[in-house]
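[1] heads up, no residue letters with this:
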């Protein structure tokens, strides 16, 4: 399947998510590329849209390997078993958090402005991205959403590698994906238009569906 763009992918994905529609459902897009997809899902389900801004706490020797994640409001999730296995100290992870926290706060203010984040306590949270490659960011987002009180987490993406559920593990309760191609190299290869989403587009999407 080749998606025309993120909006097209979102509309197709929404057809697989109609069973989750309800007053306790919130759609959360991963900025930036996941937000246009999430916008179409939120519209189809009549649900409010928010962003889940996360920053991975990467290993000092391999920043792409997530040892944890941080989110807005001081939320922090750390995999202590992985830290021990790699010999990463608490001081090292704290140093990483200082850097990532500053960037997280900048992005949160940029995307959300003065609007408070939606209350996820007891809600069904549909976490949406434009696709999954390594799965580390999506997994971190689900862990943060769980920490924020969501009672049910649905991770939904248009395209992912065939082992994507194993990569996420138990961070989500349910998984929805349109295509899991055998020869997967990058998310962008499955889009005709994979132009980078701008900060302005993220802010506009939130303003479109946001319930305060």
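    Thanks, I have the structure now. All of these numbers come straight from a predicted model, not from anything done at the bench.
[2] use CA for all of it now, contacts and neighbours both
    Noted.
[3] what residue of this structure is the furthest out?
    Here the chain reaches farthest from its C-alpha mean at residue 87, the gap being 27.9 Å by C-alpha atoms, centre = their mean.
[4] what about residue 208, how many residues nearby?
    Applying other C-alpha atoms under 10 Å, we find 12 residues neighbouring residue 208.
[5] apologies, that question was intended for residue 188.
    Quick note: residue 188 (other C-alpha under 10 Å) scores 17 neighbours.
[6] contact partners for it?
    Residue 188 makes contacts with residue 194, as judged by C-alpha atoms under 8 Å, 6 or more residues apart in numbering.
[7] not counting sequence-adjacent ones, nearest residue to residue 49?
    The shortest distance from residue 49 to any non-neighbouring residue, by C-alpha to C-alpha, 6 or more residues apart in numbering, is to residue 27 (4.9 Å).
[8] and what about the one you found, helix, strand or coil?
    Secondary structure, DSSP: H, G, I helix; E, B strand; the rest coil: residue 27 is strand.
[9] for residue 114, same thing?
    Classified using three-state DSSP, residue 114 is coil.
[10] the spatially most central residue of the chain and residue 93, how far apart?
    Centroid-nearest residue in the chain: residue 30, 3.7 Å away (criterion: C-alpha atoms, centre = their mean). According to C-alpha to C-alpha, to the nearest Å, residue 30 and residue 93 sit 23 Å apart.
[11] may I ask you to name the longest strand in this protein?
    strand 152-159 (DSSP state E).
[12] residues touching that one, excluding its own?
    With contact meaning C-alpha under 8 Å, 6+ apart, strand 152-159 is reached by 9-10, 12-13, 122-132, 138, 142, 145-146, 172-181, 187, 190.
[13] only the buried residues of the following helix or strand past that strand, if you could.
    Going down the chain from strand 152-159, the next helix or strand is helix 164-168, by DSSP states H and E. In terms of neighbour count (16 or more other C-alpha atoms under 10 Å), helix 164-168 has its buried residues at 164, 165, 167, 168.
[14] then this one, side by side with the first:
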């Protein structure tokens, strides 16, 4: 029976957690992609008794058509580019660099906003579960995967409530496991599969993280 549409990100996270139950109590690190992936990740971390943190990723939008991704950047100075698309659209190196520089500034701002002075968690040798509220093209998730691989994780699981099958297949080779609640053929857009897909605010992200950092189950510097 289909679980679509989800009422909101919280319900989506609960549905996703059920698919991840075999990974409970394994000292996993659940990383939400801000903003929308964080409330989903919080539900997953709570259900799995896992640690919660964020992996900040910024889409590189096509100039003039910013909703279309030509790549992404992530924490750890990771840049992923769709080179064929960039060439096809005739985007100059100068214009591309302007977009990258702009998004790097925003990425740095968000990291300061979400983390403050809190240290990064320990990545080396851990199982990481990367969570978003959904995937469309996969560029931002691919950047996040590359970032955690550079940080020396033992295994990387991609976990999302909804995504198109072709995108999941394309990302599968980059991770150890893919968990997805629903993969509709007629995908179109992530928001189509939620009744409430209102924008998640920076304050909501900070609140989700604060609940973990300030509790005994929060990851702190562990």
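    Nice, I can see it. Note that this is a predicted model, so its numbers are computed, not measured.
[15] average distance between the longest strand of the first structure and the second structure?
    Superposing on the second structure and averaging over aligned pairs (mean C-alpha distance after the TM-score superposition for the first structure), strand 152-159 of the first structure comes out at 0.6 Å.
[16] cross the contacts of strand 152-159 of the first structure against strands and list the overlap.
    Short answer: these in strands (DSSP E) are 124, 125, 126, 127, 128, 174, 175, 176, 177, 178, 179.
[17] next, format the residues you listed as JSON lines and append neighbour count and distance to residue 65 of the first structure.
    Converted to JSON lines, those look like this (neighbours: other C-alpha atoms under 10 Å; distance: C-alpha to C-alpha, whole Å):
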{"residue": "124", "neighbour count": "21", "distance to residue 65 of the first structure": "28"}
{"residue": "125", "neighbour count": "25", "distance to residue 65 of the first structure": "25"}
{"residue": "126", "neighbour count": "30", "distance to residue 65 of the first structure": "24"}
{"residue": "127", "neighbour count": "26", "distance to residue 65 of the first structure": "21"}
{"residue": "128", "neighbour count": "31", "distance to residue 65 of the first structure": "21"}
{"residue": "174", "neighbour count": "13", "distance to residue 65 of the first structure": "23"}
{"residue": "175", "neighbour count": "15", "distance to residue 65 of the first structure": "22"}
{"residue": "176", "neighbour count": "17", "distance to residue 65 of the first structure": "24"}
{"residue": "177", "neighbour count": "19", "distance to residue 65 of the first structure": "23"}
{"residue": "178", "neighbour count": "17", "distance to residue 65 of the first structure": "26"}
{"residue": "179", "neighbour count": "16", "distance to residue 65 of the first structure": "25"}
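[18] which residue ranges of the first structure form helices?
    Listed in chain order, the helices of the first structure (DSSP state H) span residues 6-14, 34-45, 80-86, 90-112, 136-147, 164-168, 199-209.
[19] ok, residues contacting the fourth one?
    So the one you mean is helix 90-112 of the first structure. 51, 53-60, 70-72, 199-200, 202-203, 206.
[20] could you give the angle of it to helix 199-209?
    60 degrees (axes from the mean of the first three to the mean of the last three C-alpha atoms, to 10 degrees).
[21] returning to what we had before: ranking the helices of the first structure by burial, who's on top?
    Mean neighbour count (mean count of other C-alpha atoms under 10 Å) peaks for helix 34-45 among those, with a mean of 26.
[22] for residue 21 of the first structure, which of the helices of the first structure is the nearest?
    helix 34-45 (5.2 Å; C-alpha to C-alpha).
[23] quick check: the closest one aligns to which part of the second structure?
    Using TM-score structural alignment, helix 34-45 of the first structure corresponds to residues 37-48 of the second structure.
[24] the matching stretch vs the first structure, average distance?
    On superposition with the first structure, the mean distance recorded for stretch 37-48 of the second structure (mean C-alpha distance after the TM-score superposition for the first structure) is 0.4 Å.
[25] rewinding a little: the longest strand of the first structure aligns to what range in the second structure?
    So strand 152-159 of the first structure sits over residues 155-162 in the second structure, by TM-score structural alignment.
[26] just stretch 174-182 of the first structure next, same as before
    Aligning stretch 174-182 of the first structure against the second structure (TM-score structural alignment) gives residues 177-185.
[27] surely residue 43 of the first structure meets residue 209?
    Yes: taking contacts as C-alpha atoms under 8 Å, residue 43 of the first structure lies within contact range of residue 209: 7.4 Å.
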